[in-house]
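>>> my questions concern the predicted model and sequence given below.
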Amino acid sequence: MLEERYPFAVPRYQRAYAWEDEAVGHFVRDIEAVLSKPSGSVSHFFGGVVCIELTDNQKVRPHSYEVVDGQQRLATFMLALSCVVEMAAELATDSNPPSLPDAKRADTLRADTAEKYVTWKEADIAAGVTEVRPRLMLSLADDAVFQGLIMPGLAVPKPSRESHQLLIDARTALLDMTRRFIGIKGAAGGRVDRLLRLRQALVQDAHIIHIVSKDRSQAYRLFSVLNHRGESLSDADLLRSRSLELLDSYASRREQVARLWDEMLASSAKNVEAFFKALYPSWTGVRAKGDLFEAIEEQFFPKMPPKTAAEAQSLVKTIELFRDELSIFLKLVAGDWPYDRPPGVPNQVRAWQVDRLRRLILTLKHELALPVLLAGAVSLSEGDFAELVYMLEVFAFRYKNVCNGHATRPANLYYSEACKMHTASHASYTLNAFRIGLRKLINDHAADALFVQLLGENLRFNNSSQRANIREFLTTIEDHRQWWTKTGSTNPKARPKPTMIKVIDIADATLEHIYPQRAEPADKDSALEPLKHNLGNITFFGQADNVAAANKSFAAKQAAYYAISSIGMTSDLATKAAWTEADLSQREQELVAMAVRVFVV
């Protein structure tokens, strides 16, 4: 196939190169297994390659082949053969000890491998020129990097997407395999023999089934049918294929959609897949049942190919919607604010509110809310979105992270509200019903008594999995300390109001044991030892504080560290006469009493 049926090209509807270390590792081990035996005595089956044969009698080679299925292994074989070319060139110019016959053999192997399997020559007799062409071209997004890796003399462009790095990593692994097999020392003749053996393993002992069709109109469907039920393609790859199939009669629209997909699939496959899992319930109000590709196809794509330019443009608009919402989704999963905040322009939302999104996603790890956050970022004003984020942060901490509430109940509410946001106008949607729904879940499954009990039981420092939750708890309480002191502690009906003047970087909040975690023998207190990991004994230092207090006694830390702390709850400790079991208990009761009032929707 490589020697006789060429050139090959990966068409627009194919995904980018996707083989990661594991797949390339399997390929390397399969080749190495063949290498251990004489050529011709063993063979290895590498699966199938499906191509569409195209004919253009005006060209030097009238037949060319679109790779419908099998580009991953075909590209990997080509990368491996390019390693043979590179190593043969090295042996031809740097044989040690010098050997002219062996150098000639190596150069002949280099030229023969390149001309038979990696490149081909296209002659333009009328113009009197001959050009060297690659036997395999990948899709537009990957081809420049691929050609830089396989074509002698070409530079490899800087990788700008995941598939580029995967190609580079695969080439590196294959070159390592080649160097291991031929060795870096020893007689040049033996090394040339081993390099020839490697080429034999690649082109003579490796076998595939090559399926060729001349009916290009069936290419898209064949591609989907072959891969839909397998593990090799993601739902995004199949959606790409289907959208391009539907636009087969509208070349300019198809090319426009192909560019949109190239832009989207430059992101990591994991994030793109997560996006489509969030997109469906965000628009429909329910989780996709069964096959995600089929669910999204049914929801967003027409059942039949467009019959008019307007219908074709409508499908383009759908893919543009995917692109735009994916861009927002990628910000959300990184904890980044999805609204533009140009410098020098007054903002209606404070930095403190912006920081809550990072806490919700990265600290509390509440990815369950991504569908409703996606809908909110698209549909709500920035102020309403900030309110939504904080409402979800408070709910997630109380319901899920402390009270271990089941995810299905809030998920159903999130999906329902997301659908309403997506389909309602900006003016007609309010957060009131959503807030009422979250309050009911708290009342039913995270009521005050359970919340108080589990705060004490779960938020213990010696449970390392809870330290992020302890930071979230203490820093949020600190943000409400002024409200509690002035209003909250005396007015049971007062709504909690955080102080938004400063942003506490939760990643830099250093948890501090008031009674030391490892007290010196002279400072040990038998009453406090069993309580030292309790919530009442934990405070924190801010980013600007000197945190060298370590295991010093409470008395030693008061003036030197606590009194000058930028954190209110920590500086308050400097007013204590001592730190006793009663002080610890009283502080924990006050923290919990504040939490019941602060962590409400």
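Done, it's in. Numbering: from 1, shown residues only.

>>> please make it C-alpha for all contacts and neighbour counts, starting now.
OK.

>>> need the strands for the stretch 401-550 of the chain, in chain order.
510-513, 538-541 (DSSP state E, counting those that start in this stretch).

>>> so what does the last one touch, helix or strand wise?
For strand 538-541, the contact count by 3 or more Cα pairs under 8 Å, 6 or more residues apart in numbering; DSSP states H and E identifies helix 467-479, strand 510-513, helix 568-571 as packing neighbours.

>>> only the buried residues of the very next helix or strand once past the last one, if you could.
Translated: helix 568-571. Counting by DSSP states H and E, the next helix or strand C-terminal to helix 568-571 is helix 581-598. Within helix 581-598, the residues that count as buried by 16 or more other Cα atoms under 10 Å are Glu581, Leu584, Ser585, Arg587, Glu588, Gln589, Leu591, Val592, Met594, Ala595, Arg597, Val598.

>>> and what of stretch 27-44?
Buried residues in stretch 27-44, counted by 16+ other Cα under 10 Å: Phe27, Val28, Asp30, Ile31, Glu32, Val34, Leu35, Ser39, Ser43, His44.

>>> same thing with stretch 416-423?
Buried positions in stretch 416-423, judged by neighbour count with 16+ other Cα under 10 Å: Ser416, Glu417, Ala418, Cys419, Lys420, Met421, His422.

>>> from these, which two are the most distant?
Ser416 and His422 (10.2 Å; Cα to Cα).

>>> now for those two: what residues contact both?
Common neighbours of Ser416 and His422, counting by Cα atoms under 8 Å, 6 or more residues apart in numbering, are Ser282.

>>> and the helices and strands packed on strand 538-541, which is most packed in?
Comparing these by mean neighbour count (mean count of other Cα atoms under 10 Å), helix 467-479 comes out on top with a mean of 21.

>>> quick one on the thing from earlier: ok, of the buried residues of helix 581-598, which one's closest to Ile52?
Val598 (64.2 Å).

>>> what's the closest of the buried residues of stretch 27-44 to Ala310?
Within the buried residues of stretch 27-44, proximity to Ala310 (Cα to Cα) peaks at Phe27, which comes in at 46.4 Å.

>>> for that closest one, give its distance to Val272.
Distance of Phe27 to Val272, given as Cα to Cα, to the nearest Å: 26 Å.

>>> chain center to the longest helix along the chain, what's the gap?
Scanning the chain for the longest helix, with DSSP state H as the assignment, gives helix 309-333. Centre-to-centre, helix 309-333 and its host chain are 19 Å apart (Cα atoms, centre = their mean, to the nearest Å).

>>> alright, now check it against this:
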Amino acid sequence: MKAEESTVGHILTDQICYEIPPYQRPYSWKSENVRQLLEDVWEAYENSDEEYFIGSLITIEIEKGKRYDVVDGQQRLTTLNLILARLRDHVEDGAAKAVLGKRVLPRNELTGETETPRLLLRRKDQGFFRRHVLDSQPLPPPSERSKLDAPQQRITENLEAIDGFIGQKDQQTLKLFANYLLMKVYVVFVKTESLKSAYRLFNVLNARGMSLSNADLIKNMLFSQLEGNQTLNDELEDRWLELEDIVGIEMLDSFLSHHRTSMMAAKARGSLHEEYRSIIDGFVGGPFAFLDQVILSARNFMRIWDCEFQDAASVRALNALWRVSYDEWIPPLLGYLNQPVRGLSEAKFLDLLERITMQNWVRRLGRTARLTVYFKLISAIRAEKSVDEVIGVFRAHANNDEFINLLGGEIYGKPFDAAVLLRLEEAAQDDSVTKTYSGRLTIEHVMPQALKDAYWTDRFDTESHGLWLHRLGNLAMLCGSKNYKAQYFDFDRKKKIYLDRDKKVSFDLTKEICTLDEWTETALKARQERLIKLALATWLID
């Protein structure tokens, strides 16, 4: 290993080409990172600092003095290329433009043809980088940017941030700043000669606290098993890019965590990439077979994420699960989708999963108790147990009596109050109807929390008020922020407010209240009984 201080101008010179190897993470710097780098270098420039250090560039020398794989420093190196390319585009002096152009995309001085760029990104992003950075083609319009993958979105946003920064400078200042960037900004340039050292360096960098994701390290484990075979590297990179396309780079760690649990049915005992080490090392068929399984799981994970189920009952159950304050239910569902249980339909499994999850949420079980149920389900699925044995796991961990007693008591202010009311709203509708709710929802007390109006004091005493105030029967859903106008009024005025809110978002259970002439203890009790009956039908595990 050899390390030396080098200027940006020195590392981006001659015929040197830097490549981002397939085991590396994609470009991920955000515009605030780029602006910070620009502002820091600009401050050093204005202060006439003799040198400004921006970190290290650790490489593997693939071809002596010419070609290097970037192990660490990709984010800074890519950003430097973006900055120099934009400086090239903004300066008007032909000689200065040529000097800057050589630092990102050299040209043959005799033929004028472009040569190999100084930096080659991942194959998936190189075409975009070539068009919009090296060749200065216009950036995609905002209407099309949602179709770009995350690295391409970052490149687009960062180019605009750079334009915003340097676009304010006059021509002379731009040339002086560009010269400072090339001649006075330093990196520690580290060269190694072994491709195998990439895996070791990645882990050393991670131990130093570098921002490597678990997905980066897991990917690196897979590539390390190929021992530098370029053909296999390219094939594996294509498979990994397919995985990124399915899930998205920003969600990879989350998915891989759920996938691990869906296989292991146990709590993690170490970091995610450490847990995957034993899985990958022991996987029959090697890294390609492992990725085939992961890609299948990724497709099923996105079905869960996007609620891509055909029947209304499945969609309702999944929507209800997404309202739960934790996502521990995802691994058993993922495990089932990856390895379906013969004789147990998706709709039935989702129905049972919603029932046990809602029961345990309302019962306020601790995390360990909740996970016990899910781990047993995963184990039964992976062991190819019969449908009766899998359903038996749900039955064994249900507690219908405790659940209904708690649901029949005071629920207002509990973590699950809105989720319960929304799900009962759906349960009261036809099975073919699927509604989604967005925006702010308010839980309204029909009988108000303070009995200030004569209407309420004539119908409820202190004891009945305390008994029914926070129970299901006295609660209604409204859209928007809390309506303080309605909180103490008599029943007729409250109904008018409810009907006015109904024009924005319609809740059938709230509209039913408006059909009543009076809100008495008898009416409240009848509504409580009806909602509990709905809850039994929705969440009872027989």
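Happy to help now that I have it. Since the model is a prediction, treat every value here as computed from it, not as a measurement.

>>> superposed, what's their TM-score?
Overlay of the two chains. TM-score (TM-score structural alignment, normalised by the length of the second structure): 0.80; 506 aligned residues with a Cα RMSD of 3.9 Å.

>>> tell me which helix or strand comes right after the longest helix of the first structure.
Counting by DSSP H and E, the element after helix 309-333 of the first structure in chain order, helix or strand, is helix 351-358.

>>> what's the next helix or strand after that next one aligned against in the second structure?
Sequence-wise, the next helix or strand downstream of helix 351-358 of the first structure (DSSP H and E) is helix 370-379. Aligning helix 370-379 of the first structure against the second structure (TM-score structural alignment) gives residues 330-339.

>>> which of the residues in the matching stretch are buried?
For stretch 330-339 of the second structure, by 16+ other Cα under 10 Å, it's Ile330, Pro331, Pro332, Leu333, Leu334, Gly335, Tyr336, Leu337, Asn338.

>>> swap in stretch 261-279 of the first structure?
Within stretch 261-279 of the first structure, the residues scored as buried using 16+ other Cα under 10 Å are 261-262, 264-267, 269, 272-279.

>>> again with stretch 303-313 of the second structure
Neighbour-count burial for stretch 303-313 of the second structure flags Ile304, Cys307, Ala313 (criterion: 16+ other Cα under 10 Å).

>>> follow-up on the earlier one: just the buried residues of helix 581-598 of the first structure now: which is nearest Leu528 of the first structure?
Of all these, Leu528 of the first structure sits closest to Glu581, with 5.9 Å by Cα to Cα.

>>> how much space separates the closest one from Ala123 of the first structure?
For Glu581 of the first structure, the distance to Ala123 of the first structure - Cα to Cα - is 91 Å.

>>> OK, contacts around the residue most central in space within the first structure?
When Cα atoms, centre = their mean is applied to the first structure, the residue found nearest the centroid is Asn271 (3.8 Å). By Cα under 8 Å, 6+ apart, the contact set of Asn271 of the first structure is Leu330.

>>> which residue lines up with it in the second structure?
Using TM-score structural alignment, the partner of Asn271 of the first structure in the second structure is Met251.

>>> follow-up on the earlier one: nearest to Gly190 of the first structure, of the strands of the stretch 401-550 of the first structure?
Using Cα to Cα, those put strand 510-513 closest to Gly190 of the first structure, at 61.8 Å.

>>> rewinding a little: in TSV, list the buried residues of stretch 330-339 of the second structure along with distance to Ile20 of the second structure.
Below are those laid out as TSV (distance: Cα to Cα, whole Å):
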residue	distance to Ile20 of the second structure
Ile330	34
Pro331	33
Pro332	37
Leu333	36
Leu334	33
Gly335	35
Tyr336	37
Leu337	35
Asn338	33
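
>>> out of those residues, which is nearest to Met447 of the second structure?
Comparing these against Met447 of the second structure with Cα to Cα places Ile330 closest, at 38.4 Å.

>>> turn the helices and strands packed on strand 538-541 of the first structure into JSON lines, columns for distance to Leu149 of the first structure.
Listed next are these as JSON lines, based on distance: least, Cα to Cα, whole Å:
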{"stretch": "helix 467-479", "distance to Leu149 of the first structure": "44"}
{"stretch": "strand 510-513", "distance to Leu149 of the first structure": "48"}
{"stretch": "helix 568-571", "distance to Leu149 of the first structure": "58"}
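
>>> which among these is found nearest to Ser139 of the first structure?
Nearest of these (Cα to Cα): helix 467-479, 43.9 Å.

>>> which residues does the closest one contact?
Identification of contacts with helix 467-479 of the first structure by Cα under 8 Å, 6+ apart yields 359, 363-364, 397, 401, 459-461, 498-500, 504, 506, 509, 511, 535, 539-540, 567-569, 591, 594-595, 598.

>>> which position in the first structure pairs with Ser278 of the second structure?
Using TM-score structural alignment, Ser278 of the second structure pairs with Glu298 in the first structure.

>>> give me the number of residues near that match?
Neighbourhood size, Glu298 of the first structure [other Cα atoms under 10 Å]: 11.

>>> ok, now Pro21 of the second structure?
Applying other Cα under 10 Å, we find 20 residues neighbouring Pro21 of the second structure.

>>> and Lys557 of the first structure, how far from Glu393 of the first structure?
Counting by Cα to Cα, the gap between Lys557 of the first structure and Glu393 of the first structure amounts to 33 Å.

>>> again with Glu162 of the first structure
Going from Glu162 of the first structure to Glu393 of the first structure by Cα to Cα gives 32 Å.

>>> the two: which has the busier surroundings?
Glu393 (24 against 17).

>>> please name the nearest non-neighbouring residue to the more buried one.
Once flanking residues are discounted, Glu393 of the first structure sits nearest to Leu360: 5.2 Å by Cα to Cα, 6 or more residues apart in numbering.

>>> just Ala454 of the second structure next, same as before
Nearest one to Ala454 of the second structure, counting by Cα to Cα, 6+ apart, is Asp490 at 7.9 Å.
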